[in-house]
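Enquirer: got a predicted model here, sequence first, then my questions.
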Amino acid sequence: MCTHGDTPSHDHSGQSRRGFLRNAALAGAGAAAIGVGAPALGVTPAAAAAAADTAQSGKTGPWRPDATALQFTLAVMPDTQFLYWGSQDSVNRTPQEESFRYIINNSGTPDNNIVFMVHLGDLTEDADPSSFEEVDKAFAMLDAHGAGYSVLAGNHDVSGDDSRGDTPYLRTMGPQRFKRAKTFAGADPTGYNTAHIFQAAGMSWLVLALDWRTSDQGFAWANEVIKANPKMPVILTSHDIVASPYDDNVFPYESGDPENNAVLSGYGQTVWDKLIKDNDQVFLTLNGHYWPPGRMTSKNDAGNDVHMHITNYQNRYFGGGGMIRLYHFDLVRNTIDVETINPWILAQAPESRTKLAAEHARITGPVDNFSVPIDFDERFAGFRPIPVRPSRPAAKELVKGTLAYWRFDGQGAPGSALAAGRTIRDLSGKGNDLTVVTTPGTAADALTWSTDHHPDQPGHASLKFVGGRNPLHGAYLTTGANAPLNAETFRSGYTIETFVSMPLDWDAGNNGWASILSRRGSAGSAGKQGKNTDPNEPVVQFAISNNGREPQFNHYPLNDTYPTTNWGHGLVELKWWHLAVVNDGRYTKLYVEGAPVADNPNRVSVGLTSLGLPWLVGGHEYAGKTDIVFHGNIGDIRIVNRPLSLGEFLTAE
């Protein structure tokens, strides 16, 4: 940040605008793809020497980010200006180079998987050519290892806007530097605004690195780049976008919402108006310049969140010491976890660190370490819709050994009720059709057709059950009295699969222990006794417990007098879950979303006890009487007389 407001510390006008544009040329293959120009300036001298320098240290590994992993990290380096003040003979590349070494060595690692780095400007304090000579040597380490990165000019590197022409910054860090970079996608005609594309989580991400003062021409170029890449999420970097309205001595919580403790600067408002608000692809902006760090979230014109962050540590020990912010993207957890570290200090032996250095190895304040929840699919849906997996014909799901397959698509209008006596056909052709049964006093719409379904479910429909126990109400389904499935004992193994979802009004007391699928006939009537035996419970029940909505498969096997019980973890509401029980003839395992649960007993459990009575879908009996009806949605159900592999599940490709 300039110590005198927004006034540039130096004015280096360079060559004339006309002469500069006369020499403009494409900046590489990426620029040609976008259709923009950049100055053909000389190649920097330090790249060749860097390979020897880093090889000599023996501590820098290969650049190898994993472009397919759903967890990856974006490294952010803010203002490093106090390390480069050549006109004052004050230069120290070591902290920045140590951060670069950390970034390279942590590319592709399971814990970090750093895929790209952005620098936020103010590389130097004085914009002196001698300072940029040293900056060149530091960044040559990244070049020598093929690391993906972007850089931009801050107010200590240049003056005026991006029409300024030639400068030491442009000669050193201009688009010619990236001509061999795989991530470089082009530059505008001035060379001060660049575009970069990195690969992560199996998709392309666009980084725009804009000058600290972008002209209308620069904004027009940036808009065209976004338009040319309409399906890419965009991370916008510039030196000045949002500012901190509080000082270092004010704890962020005292200044208001800790998640919105920054404000648009005057120039940041211009960036918002001319580039951000109309481009839904821009979901994250990063800038330095101001301190302390802060962040804010604003809604764009599409009604979606744009997260805007300041990160800057130049006012801290050793001018920040090349400190970096790590943005850990997790597309499984739908979260960005942010941490701030100093690799230069972390590389020092702990016993050799000064107290001040030790305090700055990791910055752990609320504006430095935090998490940003983002449903990436939902946030990017406006420009990158997730393909909907099409429904699959029932015939494709009739694997060898299928005894029953029930699904609920194409049989009724969404929201319409299923009356008592309505039949749902068994698509396996084995004759295990289901019939609707209603409990006394049940509302007409207690069981309805629904188009809601698990994204990997073959049938794009489900049944919505509105049931409970206090008082007993709802409708369920049952196999016929003579259905072949009633007598099946599954001595050689079995697989039972289904899909379920619970609503927000699911209640442990009223809805807990309701069965998705159960088999009539009590344990006592089947002669079962011993530990954990309840003589009044069904011989087979696949239920949702009252303790955190945990799936439970409780069954009485043929080879024992007491039950085997498989327990899963808590299932959140409003989310579809695929549940599967697999028995290989000896052991039974419960799977949730294809993952085995922790509580799968290691005891031999052969087959399923049968009294020749019907199976119930959504119903449960206790002591021979219906005592509770399921509350939620149930999708496809398939029962097979052999163990299936994960690749044979209904969710398989």
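Expert: Perfect, I can see it now. All of these numbers come straight from a predicted model, not from anything done at the bench.

Enquirer: can we go C-alpha only for contacts and neighbour counts from here?
Expert: Fine.

Enquirer: residues contacting the closest residue to Asp162 other than its chain neighbours?
Expert: Excluding its sequence neighbours, the residue lying closest to Asp162 (Cα to Cα, 6 or more residues apart in numbering) is Thr214, at 5.5 Å. Thr214 sits next to Asp161, Asp162, Asn193 when contact means Cα atoms under 8 Å, 6 or more residues apart in numbering.

Enquirer: need the contact list for the last one.
Expert: When contacts are counted by Cα under 8 Å, 6+ apart, Asn193 touches Leu152, Asp162, Ala187, Leu208, Ala209, Leu210, Asp211, Thr214, Gly218.

Enquirer: Leu275: neighbouring residues, count only.
Expert: 18 (other Cα atoms under 10 Å).

Enquirer: ah, wrong one, I meant Ala357
Expert: That count, for Ala357 with other Cα under 10 Å as the rule, works out to 19.

Enquirer: leaving out the residues flanking it, which one is nearest to it?
Expert: Nearest to Ala357 is Ile345, by Cα to Cα, 6+ apart, at 6.5 Å.

Enquirer: so which elements touch the helix or strand the one you found falls within?
Expert: Element membership of Ile345 [criterion: DSSP states H and E] is helix 343-346. Using 3 or more Cα pairs under 8 Å, 6 or more residues apart in numbering; DSSP states H and E as the contact test, the elements touching helix 343-346 are helix 94-105.

Enquirer: next, the buried residues of the helix it packs on.
Expert: Burial within helix 94-105, assessed by neighbour count using 16 or more other Cα atoms under 10 Å, is assigned to Pro95, Gln96, Glu97, Glu98, Ser99, Phe100, Arg101, Tyr102, Ile103, Ile104, Asn105.

Enquirer: second structure follows, compare the two:
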Amino acid sequence: MERRNLLRAAVAAPAVPLAATVLGAEPATASSAKFDTHDPRFALAVLPDTQYLFDADSADPAPLRATFKYLLEQRAEDNVAFLTHLGDVTEHGTEQEISLAGTTFKAIDGRLPYSVLAGNHDVSSGTDDQRGDTPYRKVFGPDRFRRSATFLGSSADGYNSAHRIAAAGREWLILALDWRISDAGIAWARTVLKQNPTLPAIVTTHDLAYADDAGQAYLSGNGQRMWDKLIKDNDQIFLTLNGHYWPPGRTVLKNAAGHDVHVHITNYQDRYYGGAGMIRLYHFDLVRGRIDVETFAPWFLNRDAGKRTPLEAETIELTSDVDRFSLAIDFTSRFAGFAPPVLPAPRPAAQVVDRHTAAYWRFEGDVEKVKDLSGRGNDLTVRRLTANDRLTVSTEHHAGAPAHSSVRFDGGSGRGALLQTAANAPLNSMTFLDGYTFETFIKLPEPFEGKHDWMGIFSWEGRSGDAGKHSGWSDLEPTCSLNLSPERFLQYVLYTADGDHNPTSWSHALPVGVWHHVAVVNDGKRSVVWVNGSKIARNPTQPSHGVATTGRPFTLGGTSFDLRYDQSFYGWIGDTRITARALRPEQFLPAGHFR
């Protein structure tokens, strides 16, 4: 069963310089070596109030031991980066309880980075972080974490800590704040944020929000103070996690920059066996732009299903809207205010053209005549279907495209403009018997308005019947074309140079409003269509050798029928390259963008 966990960051008090920290994996062990800092998917584990497991002579740390064992065993599968405890480790904060908890946590020391913060049951509830020494600070203070590679530092009082983790190819900051942070503590937290201005931050504390029975969360009195003095004006903070209250709940608040801050309450001490060491896993997925959340108890999960008691079976996993849910977050745009994305610089044509390149076009200047940068003379010029049709050069582009521009086509039924090679261009008659790769970047407008059924992306003009091909839908369709169906499925139609074969590939429905890289690769035996670095499902296995051509122009932005064009493309087309050999995915124009 797949599970997940993760996340945190760190720093030191304003009164003392931040400790120099080398980021990377924690000390090399068989367990820690399994975490992948570059995988765009990782997990943050959240552990709320465990106080009833450390309650004087009724203490039972077995559930927490099972949770730690589970996290260590599953760390590689779920790519767990970090574990954060939300306070109320113990019931009374006595030396005996704290000592037992500290011993239990030794199972993950040096094996899984984590943070702990004080709840009102761990320290005197009438004090803030200036309370001085306590059994809690002796065991869970800064000294415990100094050797951890993710520990960034702590406030001078020792009750607030900061942790910096490397995950998904970037760094993240986690603030673990005392249940009653003082003004000095807040000043320290602000300093941590200022000293790490580009790191997305998560605030963890014990008391920040509570929820009603429907799961709607509201800031508590202490939470409102933290919001006003720390969270609201620091755009880096995008998520807060707290325990203390039950039932669990969540809400989304707008900060001063107008951006979302997700506020979540996690606490299961009211559940069977004091929550039984139940954890919540936040699965960050920077590819999909989501955080998927699940809540379960490893102690019960590992029991023989046939021997679980009714209460164990009931508590093994929680699936309400506040326990199992998904958050849609465009991480790039959400973090752009403090960490603008660094886009790759445009690449000169010389870097993407070689002796096998049959044609390469990019759209940076005069769109009336687009030069073939391969040097083979396959320049494109505009052909208008009606007198007023225009093409527009745009700065819109795929993040992995060599050029940071594209051409906007605004075609529709009976109108539009195309780009075509000249009547004598070498490309018109090429048959690619040794294989080929056709590549382009496309983006469909959002909203996708109007009628654009079977619009063409590129094609070789000509009638398949004139090439002696009669196996397809019509002798009047072109010999090779890449089109979009009414359902936005890519359709690659080919009449091969040898024989009367008509292999046709189909993709999934392409989303609108985002860029896609499309590559058609033929190794001399078979054609395979790729979208965004992934093979599509419906690639036929029938033989596909070369391209039948009739010597008529290559067309970008349209597909003819009986030598006539009913419409042109609707959307953006970026860099387009034709290579007279089969390329591997790592050789495609995005140059590693999909890895």
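Expert: Yep, it's here. The model shown is predicted, which means the values in this text are computed figures rather than measured ones.

Enquirer: picking that back up, can I get the buried residues of helix 94-105 of the first structure in TSV including distance to Phe542 of the first structure?
Expert: Output for the buried residues of helix 94-105 of the first structure, formatted as TSV (distance: Cα to Cα, whole Å):
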residue	distance to Phe542 of the first structure
Pro95	59
Gln96	58
Glu97	58
Glu98	56
Ser99	53
Phe100	54
Arg101	53
Tyr102	50
Ile103	49
Ile104	50
Asn105	49
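
Enquirer: which one of these is nearest Arg362 of the first structure?
Expert: Proximity of the buried residues of helix 94-105 of the first structure to Arg362 of the first structure (Cα to Cα) peaks at Ser99, which lies at 13.1 Å.

Enquirer: surely that closest one touches Ile341?
Expert: No: taking Cα atoms under 8 Å as the definition, Ser99 of the first structure is not a contact partner of Ile341, at 9.3 Å.

Enquirer: need the overlap of contacts for these two.
Expert: Met323, Ile324.

Enquirer: let me see the ranges of the strands in the stretch 151-300 of the first structure.
Expert: 184-187, 194-200, 203-209, 234-237, 242-243, 263-264, 282-287, 294-299 (DSSP state E, counting those that start in this stretch).

Enquirer: closest one to Val115 of the first structure among these?
Expert: The closest of those to Val115 of the first structure is strand 194-200. By Cα to Cα, the value is 7.0 Å.

Enquirer: Glu95 of the second structure reaches Val139, doesn't it?
Expert: No: if you go by Cα under 8 Å, Glu95 of the second structure and Val139 don't touch, sitting 9.2 Å apart.

Enquirer: wait, what's in contact with the residue nearest to Ala357 of the first structure?
Expert: Per Cα under 8 Å, 6+ apart, neighbours of Ile345 of the first structure: Arg353, Ala357, Ala358, His360, Ala361.

Enquirer: quick check: of those residues, which lies closest to Asn536 of the first structure?
Expert: Looking across the contacts of Ile345 of the first structure and measuring by Cα to Cα, the closest to Asn536 of the first structure is Ala361, at 62.2 Å.

Enquirer: residue in the second structure paired with the closest one?
Expert: In the second structure, the residue paired with Ala361 of the first structure is Ile316, using TM-score structural alignment.

Enquirer: and Ala69 of the first structure, what pairs with it in the second structure?
Expert: Looks like Ala69 of the first structure aligns to Asp39 there (TM-score structural alignment).

Enquirer: that match touches Ala167, doesn't it?
Expert: Yes: between Asp39 of the second structure and Ala167 there is a contact under Cα under 8 Å: 7.2 Å.

Enquirer: more neighbours: which of these two?
Expert: Ala167 (26 against 15).

Enquirer: thought the more buried one was touching Asn79?
Expert: No: look at Ala167 of the second structure against Asn79 with Cα under 8 Å: they stay out of range, at 9.1 Å.

Enquirer: C-terminal to the longest helix belonging to the first structure, what's the next element?
Expert: Using DSSP state H to define each element, the first structure has its longest helix at helix 129-144. Next along the chain after helix 129-144 of the first structure, taking DSSP H and E as the criterion, comes strand 149-150.

Enquirer: would you check the span in the second structure matched by that next one?
Expert: By TM-score structural alignment, strand 149-150 of the first structure lines up with residues 114-115 in the second structure.

Enquirer: now what about the matching stretch, what contacts it?
Expert: By Cα under 8 Å, 6+ apart, stretch 114-115 of the second structure touches Arg8, Phe82, Leu83, Thr84, His85, Ser161, His163, Ala176.

Enquirer: can you tell me which of these lies closest to Ala349 of the second structure?
Expert: Arg8 (42.0 Å).

Enquirer: so where do the strands sit in the stretch 451-600 of the first structure?
Expert: 462-465, 468-469, 472-473, 475-479, 494-501, 514-522, 538-544, 551-555, 564-567, 577-583, 588-592, 595-596.

Enquirer: so which elements touch the longest one?
Expert: What that stands for is strand 514-522 of the first structure. strand 538-544, strand 615-617, strand 619-622, strand 625-629.

Enquirer: swap in the second one?
Expert: Of the remaining helices and strands, those touching strand 468-469 of the first structure by 3+ Cα pairs under 8 Å, 6+ apart are helix 508-511, strand 625-629.

Enquirer: from Asp228 of the second structure, how far out is the aligned residue in the second structure for Ala243 of the first structure?
Expert: Using TM-score structural alignment as the criterion, Ala243 of the first structure maps onto Tyr210 of the second structure. Remark: distance between Tyr210 of the second structure and Asp228 of the second structure (Cα to Cα, to the nearest Å) = 17 Å.
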